[in-house]
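heads up, no residue letters with this:
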């Protein structure tokens, strides 16, 4: 008899301009005892709708895994509803507010997209996010380009503005009783490893794992390593 439905499920949240496909390669290598569900935020108009989407999932408790922007949503949800989150995994996620440089770049995109229709990320933009080796992998680059191309200008702006003004949740995370996992790519230029190391020092109970030869898109660039880290983490916190 299969009791998977009776076991704690795991919910996976995507990053900016992503959908469920950002987790597909990792989930294909992951065999957890409970259900695994990857969601997307494409239809959410603001941060509250993102939080509501997670809140309204048909699970009383679940493991929560967030990538990049999805990690911020995961952190915020966990601090607001600690009774529902059995463990929190943050993958390539900013520690606090966006840098002023990143914030200004996003605001410039707001002005641009007020005039032009978004057509998706081009391959030149990928060099900002990916490790050089990943840039030569057509599967990785095509998945990212295809995911972003599924966004209209309105969707892009809704998602960007929803998480533009991010709070530093370090003190709130320190108060959580659930296990916390941090995962970073050694060569991630969007979320430098030093940020995650600083967070881990402030939250001593948090576990930090670093993936070598990896940029920002960890679940796509290194799915086998990502799956192994999650498997080991969950085996200690079923």
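Looks like it arrived, so ask away. These numbers come from a predicted model, not from an experiment. Numbers count the residues shown, from 1 in each chain.

Every contact and neighbour count from this point should use C-alpha atoms.
Noted.

Next, please give the residue ranges for the helices of this structure.
With DSSP state H as the criterion, the chain has helices at 21-28, 47-55, 69-80, 100-113, 132-135, 138-149, 153-162, 170-174, 193-202, 218-221, 223-236.

So which elements touch the fifth one?
When contacts are defined as 3 or more C-alpha pairs under 8 Å, 6 or more residues apart in numbering; DSSP states H and E, helix 132-135 sits against helix 138-149.

Below is an additional structure, to be compared with the one above:
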């Protein structure tokens, strides 16, 4: 499938691709690796009375997963999605990979971004050691259209969820393991490789002159909060909220405080 066909898929904005609720200023949610748009259900419910909230599935959760792509392609997809929902611009909220994309979207499409919400994400790349470890983890999945081995799905829970969640809410963790075990291997391989070797954009953050909210789980096992903090110094207008007892999927693990933080940010700044 060519990029043009994929772009048209996002412009079409089918119900199979998006969840679109509420009216008002648009907020678009982009998920992280292994997740899908349903991870933002708590945020859409919290915002629907005052904002138009749209969560969408990125390429890996569609039938267009088999083609190689990068974060620039995902940013173009986000622009096509805005076309599809009939919005010139929006607040872009991205979790992890979705945040990597959101930063690049803001740089590539500055007139189409009103603000950013970066959830458990960062501007710097992963270390060489991390890139090697992640690459080895998904190497057996390259080109596979078979479902992921369940043991692999179970092995990554420690990357996505904080210690408190794994101990106190095992049902949430298990429900996502069940989903991960249904994904085609190539979908996960290409998804991870879309960002694995991404360049550092820290030196370009000063160009993002819109309000930015950084939300980060205190127990994030994949991206420690300290790795997100440098963005505060480089972004012209940014604030950060640490979420106690939450890991890499802080908005899903502790939706109440995250919803409160995002709502306050949107109400005060927009």
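Thanks, I have the structure now. This one's a predicted model, so the numbers in the text were calculated from it and none came from an experiment.

TM between them?
Here the TM-score for the pair of chains, by TM-score structural alignment, normalised by the length of the first structure, is 0.89; 234 aligned residues with a C-alpha RMSD of 2.1 Å.

sorry, back to before: now render the helices of the first structure as CSV, adding mean neighbour count.
Formatted as CSV, the helices of the first structure follow (neighbours: other C-alpha atoms under 10 Å):
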stretch, mean neighbour count
helix 21-28, 20
helix 47-55, 16
helix 69-80, 23
helix 100-113, 13
helix 132-135, 16
helix 138-149, 17
helix 153-162, 20
helix 170-174, 15
helix 193-202, 16
helix 218-221, 25
helix 223-236, 17
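
now those helices in TSV, with distance to residue 5 of the first structure?
Below are the helices of the first structure laid out as TSV (distance: least, C-alpha to C-alpha, whole Å):
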stretch	distance to residue 5 of the first structure
helix 21-28	17
helix 47-55	18
helix 69-80	22
helix 100-113	41
helix 132-135	36
helix 138-149	30
helix 153-162	32
helix 170-174	29
helix 193-202	33
helix 218-221	25
helix 223-236	17
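
Ok, which of the ones you listed comes nearest residue 123 of the first structure?
helix 138-149 (7.0 Å; C-alpha to C-alpha).

Can you state the mean residue-to-residue distance of that closest one versus the second structure?
After superposition onto the second structure, helix 138-149 of the first structure sits on average 2.6 Å from its aligned residues (mean C-alpha distance after the TM-score superposition for the first structure).

can you list contacts of that helix?
Helix 138-149 of the first structure is contacted from outside by 17-19, 21-22, 118-123, 126, 134-135, 220-221, using C-alpha atoms under 8 Å, 6 or more residues apart in numbering.

Return the closest of these with respect to residue 65 of the first structure.
Closest to residue 65 of the first structure, out of all of those and judged by C-alpha to C-alpha, is residue 22, at 12.4 Å.

Now check the second structure for the residue matching the closest one.
If you follow residue 22 of the first structure across to the second structure using TM-score structural alignment, you land on residue 39.

Just give the closest residue to that match, not the sequence neighbours.
Setting aside the residues directly before and after it, residue 39 of the second structure is nearest to residue 252 in space (C-alpha to C-alpha, 6 or more residues apart in numbering), at 6.1 Å.

and what of residue 207 of the second structure?
Spatial nearest neighbour of residue 207 of the second structure, chain neighbours left out: residue 107 (7.1 Å); criterion: C-alpha to C-alpha, 6+ apart.

how about the one you found, what's its partner in the first structure?
The equivalent of residue 107 of the second structure in the first structure is residue 79 (alignment by TM-score structural alignment).

What distance do you get for its match to residue 120 of the first structure?
The span separating residue 79 of the first structure from residue 120 of the first structure equals 33 Å under the rule C-alpha to C-alpha, to the nearest Å.

what number of residues lie near the nearest residue to residue 4 of the first structure once chain neighbours are set aside?
Once flanking residues are discounted, residue 4 of the first structure sits nearest to residue 34: 4.8 Å by C-alpha to C-alpha, 6+ apart. By other C-alpha atoms under 10 Å, 17 other residues sit near residue 34 of the first structure.

close enough to count as contact, residue 49 of the second structure and residue 25?
No - taking contacts as C-alpha atoms under 8 Å, residue 49 of the second structure lies outside contact range of residue 25: 10.9 Å.

So for the two, which residue has more residues nearby?
Per other C-alpha under 10 Å, whichever of residue 49 of the second structure and residue 25 has more neighbours is residue 25, with 16 against 13.

so the more buried one sits right up against residue 52, yeah?
Yes - using C-alpha under 8 Å, residue 25 of the second structure is in contact with residue 52, at 5.7 Å.

before we move on, the earlier item: any idea how far whatever residue of the second structure lines up with the residue nearest to residue 4 of the first structure is from residue 21 of the second structure?
Using TM-score structural alignment, the equivalent of residue 34 of the first structure in the second structure is residue 51. Counting by C-alpha to C-alpha, the separation of residue 51 of the second structure from residue 21 of the second structure is 8 Å.

What of residue 120 of the second structure?
24 Å.

Show me which of those two is the more surrounded one.
Neighbours per residue (other C-alpha under 10 Å) separate residue 120 of the second structure from residue 21, with residue 120 holding more: 31 against 17.

I'm done for today, thanks for sticking with me.
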